[in-house]
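Undergrad: Next input, structure requested:
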Amino acid sequence: MEFSMEYIFRIILSAILGALIGFERQFKHKSAGLRTNILVCIGSCLIMILSNLLYEQVEGKTNADPARLAAQVVSGIGFLGAGAIIKEGVNVIGLTTAACIWVVSGVGLAVGAGYYLIAIFASLLVYIILEILSQMDSWFVPTDNIMIKIKMINNRDKIEEVYNRLLNLGLKSKNFSVSVVSEELVELDILMFNPKRLKLAEISTYFISMKGVVKSIEIH
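TA: Here you go, the predicted model:
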């Protein structure tokens, strides 16, 4: 039991350290946030433990290096992880899924090597992270990124009015740019945070009363 508890402690410590880095990334609105970093850190720890344990089993018996197998699995699983990542507007989704795939590969290696307690513990820890922390996302980062593209008449006062309307909705501006489409039209590209989690349709309909000013609006 003492042998297993040592490695369980390492997995717990890796989760804590991954959370430390992940919180900082999520606080700054980066795509790879809290859960993603925790999962990657747990997976790395688990596979490193396996490499050490497998080496101890064959040390002095053969020149073969069993850790090479784990290394190939870790590299190969990256192709599956990449397929789970999708860029949607200014947001990147699927990073947590990709990290899950990677961690699960480590769990599979642990079970295959006969280290059942370590594999079970890591699996339960990952499950708790996904279930509990997904409910706590709004506590850490109460905002979502949205990109708003507005085509409107080329009038400085009206541009300012449109921008102020977005702020009045409770949106917080992060980046704002204006490009000239024609002599009469300009396009506003505005990256904003959405702390109230307003629906995109709700934001769009807010500008119906400005039909003569706003020609079109796209929100991602």
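Undergrad: from here on, contacts and neighbour counts on C-alpha atoms
TA: Noted.
Undergrad: now the strands: where do they sit in this protein?
TA: Read by DSSP state E, the chain holds these strands, from start to end of the chain: 86-88, 91-93, 145-153, 172-180, 185-193, 214-219.
Undergrad: Which other helices and strands does the fifth one contact?
TA: Strand 185-193 sits against strand 145-153, strand 172-180, with contacts defined as 3 or more CA pairs under 8 Å, 6 or more residues apart in numbering; DSSP states H and E.
Undergrad: and the angle for the first one with strand 214-219?
TA: Spelled out, it's strand 145-153. Using axes from the mean of the first three to the mean of the last three CA atoms, to 10 degrees, the inter-axis angle of strand 145-153 relative to strand 214-219 is 170 degrees.
Undergrad: Now the second one, please; I'll put the structures next to each other:
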Amino acid sequence: MKFVETFHLYPFLDTTVSLAAAFILGTLIGAERQYRQRTAGLRTNVLVAVGAAAFVDLAQRIAGSTEAVRVISYVVSGIGFLGAGVIMKEGMNVRGLNTAATLWCSAAVGACAGTDMVAEAALLTVFVLAGNTLLRPLVNMINRIPIDDRATEATYEVSVISSREAMPQLRDLLVERLELANYPVSDVVVADRGDDTVEIVATLVSTAVDPHEIEAVTDYLEQQKHVSNASWDGSTKD
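TA: Have a look, this model is predicted:
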């Protein structure tokens, strides 16, 4: 029987320790994810950790450390596909990035356990749990800080709605007033709005702005003849 030839007690016990460590540490990471009702919960993180440990341990037992390193690289790329499955885009929002990163870390924990680096695997687990728990209050505190438009780099657009006949003059006036306020224009687009009305949109060179200065420009333009509306808007690059 091939089993009799391949079975050796001490290597088997070594594999048992590796898989057990991966199971326990994966359970710790997965329990936190399960508690927060994430897509990849307890079982997923445990299976990722144990699977990574099994592949690495198998490669190390068969062909030594060199092949184990190669298998670790395959585990890293394979987890990338698994992580992509939990990332979902809902409109302009992307969900699941933290869950995917946690799966990636679970695989790293399993790889450490598979190479008999159980202490390192435990240390990594502590850092993963700290990242998912201890940093949450800091994240919430940062999210509550009001955003200062003057300190935020974004793409800003100034829009003027006017009659088609007055468009050339107003387009030049728009660029002139923005440059006088030290906001250079990178592009100007004219869109047809129908009923002899056009929209002139000037995109500013990426910079930080003072809302009061931009509003002063739009207020001035809105007072001009043939202008029905003038406004501005900004969106962050990230």
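Undergrad: And the TM-score between them?
TA: For this chain pair, the superposition-based TM-score is 0.47 by TM-score structural alignment, normalised by the length of structure 1; 157 aligned residues with a CA RMSD of 4.9 Å.
Undergrad: Please identify the deepest-packed of the helices and strands packed on strand 185-193 of structure 1.
TA: Among these, judged by mean count of other CA atoms under 10 Å, the one packed with the most neighbours on average is strand 145-153 (a mean of 20).
Undergrad: by how many degrees do that one and strand 185-193 diverge?
TA: Angular relation of strand 145-153 of structure 1 and strand 185-193 on a 0 to 180 degree scale: 160 degrees, by the same axes, to 10 degrees.
Undergrad: helices or strands up against strand 145-153 of structure 1?
TA: Contacting strand 145-153 of structure 1 under the criterion 3+ CA pairs under 8 Å, 6+ apart are the following elements: strand 185-193, strand 214-219.
Undergrad: What is the burial count for Gln57 of structure 1?
TA: Using other CA atoms under 10 Å, Gln57 of structure 1 has 10 other residues around it.
Undergrad: and what of Arg165 of structure 1?
TA: Using other CA under 10 Å, Arg165 of structure 1 has 15 neighbouring residues.
Undergrad: From Ser173 of structure 1, how far off is it?
TA: For Arg165 of structure 1, the distance to Ser173 of structure 1 equals 12 Å [CA to CA, to the nearest Å].
Undergrad: you'd agree Met167 of structure 2 is up against Val198?
TA: Yes. Under the criterion of CA atoms under 8 Å, Met167 of structure 2 lies in contact with Val198, with a separation of 7.4 Å.
Undergrad: Regarding structure 2, what is its longest helix?
TA: Among all segments of structure 2 classified by DSSP state H, the helix with the greatest residue count is helix 9-35.
Undergrad: Quick one: list the elements packing against it.
TA: If you count contacts as 3+ CA pairs under 8 Å, 6+ apart, helix 9-35 of structure 2 packs onto helix 42-63, helix 97-114, helix 118-133.
Undergrad: Any figure for the gap between Tyr163 of structure 1 and Ser173 of structure 1?
TA: Counting by CA to CA - Tyr163 of structure 1 and Ser173 of structure 1 are separated by 9 Å.
Undergrad: Need the residue closest to the centroid of structure 2.
TA: In structure 2, the C-alpha nearest the mean C-alpha coordinate belongs to Leu97, at 5.6 Å (CA atoms, centre = their mean).
Undergrad: rewinding a little: could you dump the helices and strands packed on strand 185-193 of structure 1 into CSV with distance to Phe23 of structure 1 added?
TA: What follows is those, written out as CSV (distance: least, CA to CA, whole Å):
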stretch, distance to Phe23 of structure 1
strand 145-153, 17
strand 172-180, 20
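Undergrad: what's the closest of these to Ser51 of structure 1?
TA: In this view, those are compared for proximity to Ser51 of structure 1 by CA to CA, and strand 145-153 is the closest at 40.2 Å.
Undergrad: ok, and for stretch 34-41 of structure 1, which residues are buried?
TA: If you call a residue buried by 16 or more other CA atoms under 10 Å, then stretch 34-41 of structure 1 has these buried ones: 34-41.
Undergrad: Equivalent analysis for stretch 34-54 of structure 2, please.
TA: Along stretch 34-54 of structure 2, these residues count as buried under the neighbour rule (16+ other CA under 10 Å): 34, 40-54.
Undergrad: nearest to Asp187 of structure 2, of these?
TA: Asp187 of structure 2 lies nearest to Ala40 out of the buried residues of stretch 34-54 of structure 2, by CA to CA, at 44.5 Å.
Undergrad: Packed most tightly, which of the helices and strands packed on strand 145-153 of structure 1 would that be?
TA: Most buried of these, by mean neighbour count (mean count of other CA under 10 Å): strand 185-193, with a mean of 20.
Undergrad: quick one: it to chain centroid distance?
TA: Averaging C-alpha positions (CA atoms, centre = their mean, to the nearest Å) puts strand 185-193 of structure 1 25 Å from its chain's average.
Undergrad: the inter-axis angle of it versus strand 172-180?
TA: 160 degrees.
Undergrad: and the longest helix of structure 2, how far out from the chain's middle?
TA: Taking the mean of its C-alpha atoms, helix 9-35 of structure 2 sits 29 Å from the chain's own mean (CA atoms, centre = their mean).
Undergrad: Stretch 175-188 of structure 1 now?
TA: The chain centre lies 32 Å from the centre of stretch 175-188 of structure 1; the measure is CA atoms, centre = their mean.
Undergrad: Show residues contacting that stretch.
TA: 148-154, 189-192 (CA atoms under 8 Å, 6 or more residues apart in numbering).
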